[in-house]
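Chemist: predicted coordinates and the sequence they were generated for:
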Amino acid sequence: MQNNPHENSHEKMLDLLFRQARSQNGWLPQPVEDAQLLRIYELMKMGPTSANCSPLRIVFLRTSEARQRLQPALNPGNLEKAMSAPVVAVLGYDTRFYDLLPQLFPHNPVMREMFAGKPELAETTAFRNSSLQGAYFMLAARSLGLDCGPMSGFDADRLNQEFFPDGLVKVNFLCNLGYGDVAKLFPRSPRLAFDQVCQLL
């Protein structure tokens, strides 16, 4: 029986995105080009968000000088992996995302008013949907052959003051980008079984 080439390519993509993908702790000295960052964005922006609100805002730190600005906000355990990454993406969420809803959700012109003047609802919506977009971001990067190293472990207030001083955007998480150094990986941690997580009702 012959192998189905479409099935083989499908399985390879699943390996690339999930089964063989790892959170990288170290990086090879291979640059990430601006064109690659643009391609990541052009892919990730197509993922769905509620009312197409698209609250994710990204600051790409591409130079050593830019990455040094992170240092005061990082936990010590994250310093080396961030400083050695070719690019660190600061993934934030716009708490005033609703101001762009007339552009993003034009078929419902009153959608903006659902969030205006309701800061708790706006914050919850922005955080949830920027987290969703952050996952799309990682999948887009992996699909293009890049490795990811998502990180928490930072002082959010200091990071916001450094990169989002207007107070409208707030950091969600960081994601290192580049080509991972497999020598710095540790064995993959266990995952929970289906029956531990899921219910069939």
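Modeler: Ah, there it is.
Chemist: from now on I want contacts and neighbour counts done on CA atoms only, so please keep to that.
Modeler: OK.
Chemist: what residues of whichever strand or helix holds Ile40 count as buried?
Modeler: Ile40 is part of helix 34-44, with elements assigned from DSSP states H and E. Using 16 or more other CA atoms under 10 Å as the test for burial, helix 34-44 gives Leu37, Ile40, Tyr41, Leu43, Met44.
Chemist: so how far is Thr124 from Val182?
Modeler: 37 Å (CA to CA, to the nearest Å).
Chemist: need the residues that contact the biggest strand by length in the chain.
Modeler: For the chain, the longest strand by residue count, based on DSSP state E, is strand 169-178. With CA atoms under 8 Å, 6 or more residues apart in numbering as the test, strand 169-178 has contacts from 27-28, 30-32, 57, 81-82, 85-96, 127, 130-131, 141, 146-152, 156, 159-160, 164.
Chemist: and the nearest residue to Pro72 once chain neighbours are set aside, what helix or strand is that in?
Modeler: Leaving out its chain neighbours, the residue that sits closest to Pro72 by CA to CA, 6 or more residues apart in numbering is Arg158, at 7.5 Å. Per DSSP H and E: Arg158 is located in helix 156-163.
Chemist: other SSEs contacting that helix?
Modeler: Helix 156-163 sits against strand 169-178, with contacts defined as 3 or more CA pairs under 8 Å, 6 or more residues apart in numbering; DSSP states H and E.
Chemist: please compare the first structure with the one that follows:
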Amino acid sequence: MLDDKTLDRLFRGARTHNGWLDKPVSDDQLKAIYDLMKWGPTSANSSPARIVFVRTKEGKEKLKPALSAGNTEKTMTAPVTAIVAYDTQFYEHLPELFPHDQTAKYWFSGEGKEAVSAATAFRNGSLQGAYLMIAARALGFDVGAMSGFDNAKVDEAFFPDGRFKTNFLCNIGYGDHTKLFNRSPRLSFEQACALA
């Protein structure tokens, strides 16, 4: 079992950050985040998440028109903004990712498989986005995930061929703790869970 300090870092004390210290995140650090998060489980090891780490001025300006007013400043000042997307044709990689069953690609591809393929891509890409956040926290970074943006504009700017679809954005860096809101409550076990 992990110690309380680690659990606090990953969950209990972790916060959604809105302000950032002027401290860079290197490309090697982003690779380390990915190299940790990629081990999280997905259906048939499908690994549909595709991530663009936006960290240059040019990249941020390209992203800016898609941001809602309330998310613009915190995103433009974050050292990195991860565009967490998913590959609608993730199944093309299954012969490599799920080699012990070479029929796996056809579970999700072909006529009549569109709904299960879309649901699998979105669900598992979302899981991988959560793994990304936990991996970043585990490596000493703060994160701020958000959905206040225009998906279509992000897709047009960063994924014009239409294969990848944006799920959510996540700022990554070193959070300015003086800009945090008061901690919001969470539902109790009794409110959110049932035993069957």
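Modeler: Done, it's in. This one's a predicted model, so the numbers in the text were calculated from it and none came from an experiment.
Chemist: still on that earlier bit, need the buried residues of helix 34-44 of the first structure in JSON lines (columns: distance to Ser50 of the first structure).
Modeler: Compiled in JSON lines, the buried residues of helix 34-44 of the first structure are given as follows (distance: CA to CA, whole Å):
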{"residue": "Leu37", "distance to Ser50 of the first structure": "24"}
{"residue": "Ile40", "distance to Ser50 of the first structure": "21"}
{"residue": "Tyr41", "distance to Ser50 of the first structure": "18"}
{"residue": "Leu43", "distance to Ser50 of the first structure": "17"}
{"residue": "Met44", "distance to Ser50 of the first structure": "15"}
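Chemist: gap between the alignment partner in the second structure of the residue nearest to Pro72 of the first structure and Ala66 of the second structure?
Modeler: In the second structure, the residue matched to Arg158 of the first structure (TM-score structural alignment) is Lys153. Taking CA to CA as the measure, Lys153 of the second structure and Ala66 of the second structure are separated by 5 Å.
Chemist: just Thr103 of the second structure next, same as before
Modeler: Thr103 of the second structure is 39 Å from Ala66 of the second structure, by CA to CA.
Chemist: out of these two, which sits in the busier spot?
Modeler: Ala66 (20 against 12; other CA atoms under 10 Å).
Chemist: how about that one, what's its partner in the first structure?
Modeler: Checking TM-score structural alignment: Ala66 of the second structure goes with Ala73.
Chemist: what helix or strand is the residue most central in space within the second structure located in?
Modeler: Residue closest to the average C-alpha location in the second structure (CA atoms, centre = their mean): Gly129, at 2.7 Å. Element membership of Gly129 of the second structure [criterion: DSSP H and E] is helix 114-138.
Chemist: what's the answer for Val25 of the second structure, then?
Modeler: Using DSSP H and E, Val25 of the second structure falls outside every helix and strand.
Chemist: if I look at it, how far off is Gly110 of the second structure?
Modeler: 41 Å.
Chemist: who has more neighbours, these two?
Modeler: Between Val25 of the second structure and Gly110, counting by other CA under 10 Å, Val25 is the more crowded of the two (16 against 10).
Chemist: aligned partner of that one in the first structure?
Modeler: With TM-score structural alignment as the matching criterion, the partner of Val25 of the second structure in the first structure is Val32.
Chemist: also Glu190 of the second structure?
Modeler: The pairwise alignment with the first structure assigns Glu190 of the second structure to Asp195, based on TM-score structural alignment.
Chemist: check which helix or strand its match maps to.
Modeler: Here Asp195 of the first structure is assigned to helix 194-197, by DSSP H and E.
Chemist: tally of neighbours for Cys53 of the first structure?
Modeler: Under the criterion other CA under 10 Å, the count of neighbours that Cys53 of the first structure has is 23.
Chemist: contacting residues around it?
Modeler: Contacts of Cys53 of the first structure by CA under 8 Å, 6+ apart are Phe97, Tyr98, Leu100, Leu101, Leu104, Phe105, Ala126, Asn129.
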